[in-house]
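Asks: what's the 3D shape of this:
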Amino acid sequence: MRDGTIVVAGASLAALRGAEALRANGFAGRLILVGDEPHLPYDRPPLSKHVLTGEIAPDATTLPGVGTVEAEWRLGVAARGLDRAGRALVLADGARIPFDRLLIATGARARPWPKPGEARLAGVHTLRSRDDAASLATTLATVRKRVLILGAGFIGCEVASSILALGLPVTVVDPAQSPLAQALGGVVGGFMAGRMEVAGVDLRLGTQVTHLEGDGAVRGARLDDGATIEADCVVVALGAVRNTDWLAGSGLQADEGGLSCDSACRALDEAGRPVPDIFAAGDVARVPYWLDGGRPVALEHWGNAVAQAAHAARAMLDGPEAAGAYAELPAFWSSQFGLNIKSLGLTEGADAVAIVQGSPRAGRFLAVYGRAGRTIAAVSVDAGRWLPAYEGPIRDGAPFPPITGGADQPDPDPVPPGLPAREAA
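Replies: Next comes the predicted model:
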């Protein structure tokens, strides 16, 4: 079906690439993209890096291809409801947009500080949108004391790296025993902790902020160990919440962890049945992960948004059978503290990790993760040239560790990865 009306709820990376894929695959009907922000689709990775350091202006992050896709844009108005029976998207201004098929790409938002009064203090920021980055950059120009970052995940660590580049003192607080523990575990995270401290980060691990202090503007924070930190800027980096609130009452299987989909990216109803005219892609989509028994996974990866949007577009036009099951290998990258970190696969659930190339002492290495004797993921730190060799073993579930005996390899010695326990499905 290549005519009719397709509406895309969302106007970011997945939405744009989905629209492009629809047109490239012959969709000739009406195409409407709806976004809650007033901006055309833009690139998010620079927001925590080059935008904060002033190397790139916030309005210079617009994604290429925006001006060439044949579509109607409804920007600055959010989706507020879904009338499945009437096949219409309901907007915050009361407007209704009828559709024949719907692609949901509403993404995610930053998880706020849980105490609203403290979250409203001047100088308290989250970082997800272009406007967030512009606002934080403005505050950083006025910092006189210290920047406090709540959370040592990828966003928290990237922001810390950027703030140090500006010459500002920064403290990072996280209840885990290492930075990046949720994604990479304590072995690789322990290496990153050392790199961050050498760079000048005041790293407070195994503790957390109980409340923020200030009267109108933030002045600091109190930790659960009784310590206090003076800071006139706080960045809340506590993860993301998928934008599914607007789907309440729609009968779709959605919560703050994402919108559940089948392997063709079709949305599932509350009974677990695929809905034939509604699809999802990007951060909001919770899709079966083919390398882990079909466990539903929602990913916040740039490459996943692009590949999943293209897959959903094909399924919308040619049908789920023709598109087949979504089987992209998760991959992401991060640049921080002078290091380039890349990953293939998903580390979640790993019970062992081995350094198979280089060494943390040398500052460049590749770690491979295993579960139940099979290879499931690989992470490189300033060693990206070694990473492609592990794509095949990860896809095939090769014995762990999969590649040994190379001339430049250490003798792999698998150890527990220090990852948090996986939640029950």
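Asks: alpha carbons only for contacts and neighbour counts from here, please
Replies: OK.
Asks: ok, which stretches of the stretch 51-200 of the chain are strands?
Replies: Assigned strands in the stretch 51-200 of the chain, in chain order: 72-75, 79-83, 88-91, 96-98, 101-104, 108-110, 124-125, 147-150, 170-174 (criterion: DSSP state E, counting those that start in this stretch).
Asks: which other helices and strands contact the last one?
Replies: Strand 170-174 sits against strand 147-150, helix 154-165, strand 202-205, with contacts defined as 3 or more CA pairs under 8 Å, 6 or more residues apart in numbering; DSSP states H and E.
Asks: could you give the angle of that strand to helix 154-165?
Replies: With axes from the mean of the first three to the mean of the last three CA atoms, to 10 degrees defining the directions, strand 170-174 sits at 160 degrees from helix 154-165.
Asks: The residue lying closest to residue 13 once chain neighbours are set aside: neighbour count?
Replies: Nearest residue to residue 13, sequence neighbours excluded (CA to CA, 6 or more residues apart in numbering): residue 41, at 6.2 Å. Residues lying near residue 41 (other CA atoms under 10 Å) number 23.
Asks: same check, this time on residue 225
Replies: The burial count assigned to residue 225 is 11, neighbours taken as other CA under 10 Å.
Asks: One more, so I can put them side by side:
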Amino acid sequence: MAQPHRIVVVGTGLAGASAAAAVREQGFTGDVVLLGRDPRSPYELPALSKGILLRDADEPDWVRDEGFYAERGIDLHTGTDVRELHLGERVVVDGDGTRHGYDRLVLATGCAPRTLPVPGAELAGLRTLRTLDDALALRDVLGDGVPVVIVGAGWIGCEVAAAARKHGAEVTVIDPLPLPLHRTLGDTVAEVFRDLHARHGVTWRLGTGVAGFVGDEGVVTGVRLDDGTVLPAEVVVVGVGAAPRVELAKAAGLELCDSVPGGGVAVDASLRTSAPDVFAVGDIAAHFHPRYGRRVRVEHWANAKDQGTHVAGTLLGGAEPYTASPYFFSDQYDLGMEVRGLANPFTDDLVVRGDLAAAEFTAFWTRGGRVLAAMNVNQWDDGDALQALVDIQAAVSPDDLRNADLADLT
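Replies: Take a look at the predicted model:
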């Protein structure tokens, strides 16, 4: 594959910025153009629902220091919407009509918060959490005694609930599933998070759907449940997941994938799309993962960072597959946790090492005696061993997972 002279990256989140930085760090001396709609320099998302909402920080974690992009000759365009891809001409057209030619193109357009198609969804004041502006605006209204209703008991909903309770808000969380984080963690481990939030004063409305939002003079004032009950609220946060931004890819005729939740842009093991010299990374990439033998799409921080870095090698002529295990972390109240790997909590076997009641444990999900995923909760000494067990899908007995020195099992 001939070396490119000009690389264009669409998306200034962690994945896109990591790709632009990595090609420079790997010695590329041609043009690098980085285009994104956010008006700020590229930043990471985890702090939005953690340090910023908790008021422990006023800024996110920037992907690179101020000045990095100019110093490395990366042509960074913030506040720039890309509206068209012309693959045959190898041109990207931005919102001002400016045409950006490329030899290699990386799509890293990320996700957009999902909304609920219910009456009242158009009311002002319904909040989502995806950008720094979202986080700063939300934390300004979290205060002592403020009634907050959160729709959705996934990771974002739970982290927002923890931050709101720290600030003394009266928090109710609604979800149609029977437990928070149920799809990810299954029954037993999800109960730990239900009980954690209940101990900190969160009111759960689980197994309950939202029929609509109510308002006054065009501003939301409450949430109507499917049993007709209306929960008054000064703050309503909708945290029902995110949808990959695939509109550009679809309009350009790139192959999409509907076999992963939410869909995505189909890419091979090395992150190539169906079009020559076009790649996709991060939240939008439905990546064929060699270890799993199928496509997966991962929306978490580590995947964005690592795929962005990995694709630089492919852009410059490499062909190594991306094989990293999915990784995610969360902090809620005094509970910290990490998850490595990919499993189905409803069909795979759960093995628990430690004390669930004390929220100090490691959970393993196994299939056919092999470790597919591991989650450490308030235990921090075995990270390397857990990573190795998941990466090699180690064959380990339940008794050894519960009792043996984990480092000896790798």
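Asks: returning to that earlier point: of the strands of the stretch 51-200 of structure 1, which approaches residue 194 of structure 1 most closely?
Replies: Residue 194 of structure 1 lies closest to strand 170-174 among the strands of the stretch 51-200 of structure 1, at 13.2 Å (CA to CA).
Asks: can you give me how far that closest one is from the chain middle?
Replies: Distance of strand 170-174 of structure 1 from its chain centroid, counting by CA atoms, centre = their mean, to the nearest Å, is 20 Å.
Asks: Pull the residues that contact it.
Replies: Contact with strand 170-174 of structure 1 is made by 146-152, 156, 160, 163-164, 200-209, as judged by CA atoms under 8 Å, 6 or more residues apart in numbering.
Asks: One more: stretch 100-113 of structure 1?
Replies: So stretch 100-113 of structure 1 is contacted by 4-12, 14-15, 35, 87, 119, 126-128, 236-244, 277-285, 312, 316 (CA under 8 Å, 6+ apart).
Asks: Look up how far residue 312 of structure 2 lies from the equivalent of residue 258 of structure 1 over in structure 2.
Replies: Residue pairing (TM-score structural alignment): residue 258 of structure 1 is matched to residue 264 of structure 2. Separation of residue 264 of structure 2 from residue 312 of structure 2 (CA to CA, to the nearest Å): 20 Å.
Asks: More neighbours: which of the two?
Replies: Applying other CA under 10 Å to residue 264 of structure 2 and residue 312 shows that residue 264 carries more neighbours, namely 27 against 22.
Asks: Please tell me I have it right and that one contacts residue 248.
Replies: No - at 11.5 Å, residue 264 of structure 2 and residue 248 do not qualify as touching, with contact defined as CA atoms under 8 Å.
Asks: Make a PyMOL selection of the buried ones in the contacts of stretch 100-113 of structure 1.
Replies: In PyMOL, this line selects whichever of the contacts of stretch 100-113 of structure 1 come out buried by 16 or more other CA atoms under 10 Å:
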select buried, resi 5+6+7+8+9+10+11+12+14+15+35+87+119+126+127+128+236+237+238+239+240+241+242+243+244+277+278+279+280+281+282+283+284+285+312+316
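Asks: Go through the contacts of stretch 100-113 of structure 1 and flag which are in helices.
Replies: Using DSSP state H, 14, 15, 119, 312, 316 are the members of the contacts of stretch 100-113 of structure 1 that sit in helices.
Asks: For the residues you listed, work out which two are farthest apart.
Replies: 119 and 316 (40.9 Å).
Asks: Quick check, central residue of structure 1?
Replies: With distances taken as CA atoms, centre = their mean, the residue of structure 1 nearest its centroid is residue 300 (2.5 Å).
Asks: excluding its backbone neighbours, what's nearest residue 386 of structure 2?
Replies: In space, residue 386 of structure 2 is closest to residue 374, 6.5 Å off (CA to CA, 6+ apart).
Asks: now for the one you found: what does it line up with in structure 1?
Replies: In structure 1, the residue matched to residue 374 of structure 2 (TM-score structural alignment) is residue 378.
Asks: Give the helix, strand or coil label for that match.
Replies: strand (DSSP: H, G, I helix; E, B strand; the rest coil).
Asks: which ones are touching it?
Replies: Neighbour list for residue 378 of structure 1: 343, 344, 345, 347, 366, 367, 368, 369, 387, 390 [criterion: CA under 8 Å, 6+ apart].
Asks: Now do the same contact list for residue 248 of structure 1.
Replies: Each residue near residue 248 of structure 1 by CA under 8 Å, 6+ apart is listed here: 81, 254.
Asks: For it, give its distance to residue 84 of structure 1.
Replies: Distance of residue 248 of structure 1 to residue 84 of structure 1, given as CA to CA: 12 Å.
Asks: ditto for residue 286 of structure 1
Replies: 20 Å.
Asks: More neighbours: which of these two?
Replies: Counted by other CA under 10 Å, residue 286 of structure 1 and residue 84 do not tie: residue 286 has more neighbours, with 27 against 16.
Asks: Please name the residues that touch that one.
Replies: Residues in contact with residue 286 of structure 1 (CA under 8 Å, 6+ apart) are 257, 258, 259, 260, 261, 296, 297, 298, 299.
Asks: do the same with residue 207 of structure 2
Replies: Here residue 207 of structure 2 is in contact with 175, 176, 177, 178, 179 (CA under 8 Å, 6+ apart).
Asks: and those, which of them are in helices?
Replies: Judged by DSSP H, helices contain none of the contacts of residue 207 of structure 2.
Asks: Apply the buried test to those and list what passes.
Replies: For the contacts of residue 207 of structure 2, buried by 16+ other CA under 10 Å: 175, 176, 177, 178, 179.
Asks: Having no further points to raise, I will conclude here.
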